[in-house]
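Chemist: Have a look; sequence and predicted model below, questions after that.
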Amino acid sequence: MDWGNVTAEDLVDALREVEWSSPPRPFSEFFSRFTVPRSYSKWNSRLKCNLYYYRTNYFIMIVFVLGIGFLRKPLAIVAALLTGLSIAFLNDSFAVTFNEKVTRMVRQFSPHLAAKMRPPISPVIRGRPSSKKGIFICGWPRWVFVFAFSSASCILWLTSCSLLTVLWALGIALLAMVLHASFRSPNLKARLNTFREEFRAVWRNYSEL
């Protein structure tokens, strides 16, 4: 697969729809073999490949850096968790899994309430289900939870007076992520992983070598 042909939009769509429950890559693999890309095209291809392959590691790294920045501010830690959840809800797999687990837990105490939390039935057009299937969480559209958690996190950021701290911590974490993705040489395992059906299912315009 030629990562140079993968656009930023394709990469964002893939990260939004791909399964994020996979464990992070081992540290021995994550922090090994750093080289300088020979050209801009090589750097562009390497950056996209590493962002997709080490996505779980980068997410943990960002959370870790934010956690260090807020060790003395518990309210800011709660705000960071709410921000992380609002971002995680944008991922289709996480939103669906979260909805299923919450519904299953509620069903043990109140089956009637769990039935109300089911997503609405997709409309049928000419005997076929509609291709546009929205993501629902606890019976509500996903954007409701994203807006609610984002609003709550913004209020907590302003209340804890940690907005400048989070900007610095987030900037450092993103810079570290970009530097690692730029200089970490894609190994054979990362290249073979891109040929799996996992990415083919979420990338619209894939090409095989």
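Modeler: Perfect, I can see it now.

Chemist: C-alpha only now, for contacts and for neighbours.
Modeler: Fine.

Chemist: if I look at the residue located most distally from the centre of the chain, how far off is Pro120?
Modeler: Within the chain, the residue lying farthest from the chain centre (CA atoms, centre = their mean) is Arg126, at 35.3 Å. Using CA to CA, to the nearest Å, Arg126 is found at 19 Å from Pro120.

Chemist: and what of Arg200?
Modeler: Distance, Arg200 to Pro120, using CA to CA: 28 Å.

Chemist: can you check Leu163 too?
Modeler: Distance, Leu163 to Pro120, by CA to CA: 38 Å.

Chemist: Name the helix or strand for Arg72, please.
Modeler: Assigned by DSSP states H and E, Arg72 belongs to no helix or strand.

Chemist: same deal with the one 4 residues further on?
Modeler: With secondary structure defined by DSSP H and E, Ala76 is part of helix 74-88.

Chemist: Which other helices and strands does that helix contact?
Modeler: Here helix 74-88 touches helix 142-160, going by 3 or more CA pairs under 8 Å, 6 or more residues apart in numbering; DSSP states H and E.

Chemist: let's bring in a second model and compare:
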Amino acid sequence: MIVLILGLGFLRRPLGIVAALLTALTVSFLNDSFAGTFSEKATRTVRQFSPHLAAKMRPPLTPVIRGRPSAKRTIHVCGQPRWVFVMIFSCVSFILWYVSCGLLTVAWALAIGLLATVLHASFRTPNLKARLNTFREEFRAVWRNFSEL
């Protein structure tokens, strides 16, 4: 949603749209399942063209001590640690934001987004799920009584 809004804001600036997409990809790489899935799909795609390069893109083997895998497992994307991809994509997206003259717009969007989040959290009713369940049970009781008539 945020990327769509930023993309509409930069409709006249194609570099701004690319920067918004690259920023979304950077944030997505922070998710473990997305990073693993992306790495797997990219490796499969590269394997069709160059099996040798696909073999290099595999993550390094992790040592197994006494039949137990390491508890602290680092996520690899295309054979590199995830933080390398996040840093590269962050730097490239920052450069694209700077070149497209969109840093001020991104700063305003970030400020408005943070303000909206804080306002939403402060006005949110506590225990909304329990209140909705109570309402649902009351509605069912009334409906049962109504259908018996």
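Modeler: Ah, there it is. This one's a predicted model, so the numbers in the text were calculated from it and none came from an experiment.

Chemist: Work out the TM-score between the chains.
Modeler: Scored against TM-score structural alignment, normalised by the length of structure 2, the superposed chains reach a TM-score of 0.75; 130 aligned residues with a CA RMSD of 2.2 Å.

Chemist: in the helix holding Ala76 of structure 1, what counts as buried?
Modeler: Neighbour counts over helix 74-88 of structure 1 (16 or more other CA atoms under 10 Å) mark 75-86, 88 as buried.

Chemist: with structure 2 superposed, average distance for it?
Modeler: With mean CA distance after the TM-score superposition for structure 1, helix 74-88 of structure 1 departs from structure 2 by a mean of 1.3 Å once superposed.

Chemist: between that helix and helix 142-160, what angle do the directions make?
Modeler: 160 degrees (axes from the mean of the first three to the mean of the last three CA atoms, to 10 degrees).

Chemist: Where do the strands of structure 2 begin and end?
Modeler: Taking DSSP state E as the criterion, structure 2 carries its strands at 76-77, 80-81.

Chemist: Go through those and pick out the most buried.
Modeler: Among the strands of structure 2, strand 76-77 has the highest mean neighbour count (mean count of other CA atoms under 10 Å), at a mean of 22.

Chemist: Over which residues of structure 1 does that strand lie when aligned?
Modeler: Using TM-score structural alignment, strand 76-77 of structure 2 corresponds to residues 136-137 of structure 1.

Chemist: What lies in contact with that stretch?
Modeler: Residues outside stretch 136-137 of structure 1 that contact it (CA atoms under 8 Å, 6 or more residues apart in numbering) are Ala95, Val96, Phe98, Asn99, Met117, Pro119, Arg142, Phe145.

Chemist: Next: stretch 106-121 of structure 2.
Modeler: So stretch 106-121 of structure 2 is in contact with Leu6, going by CA under 8 Å, 6+ apart.

Chemist: To what extent does that stretch diverge from structure 1 after superposition?
Modeler: Stretch 106-121 of structure 2 sits 2.7 Å off on average (mean CA distance after the TM-score superposition for structure 1).

Chemist: Quick check: buried residues in that stretch?
Modeler: Those would be Val106, for stretch 106-121 of structure 2 by 16+ other CA under 10 Å.

Chemist: just stretch 72-87 of structure 2 next, same as before
Modeler: Those would be Ile75, His76, Val77, Cys78, Gly79, Gln80, Arg82, Phe85, Val86, for stretch 72-87 of structure 2 by 16+ other CA under 10 Å.

Chemist: Can you add distance to Arg136 of structure 2 and give the residues you listed back as TSV?
Modeler: Below are the buried residues of stretch 72-87 of structure 2 laid out as TSV (distance: CA to CA, whole Å):
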residue	distance to Arg136 of structure 2
Ile75	43
His76	46
Val77	45
Cys78	48
Gly79	50
Gln80	50
Arg82	45
Phe85	47
Val86	45
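
Chemist: Need the max-distance pair from the residues you listed.
Modeler: In those, two members sit farther apart than any others by CA to CA. They are Gly79 and Val86, at 13.6 Å.

Chemist: Out of the strands of structure 2, which gets nearest to Ile2 of structure 2?
Modeler: strand 76-77 (24.5 Å).

Chemist: That closest one vs structure 1, average offset?
Modeler: Mean for strand 76-77 of structure 2 is 0.5 Å (mean CA distance after the TM-score superposition for structure 1).
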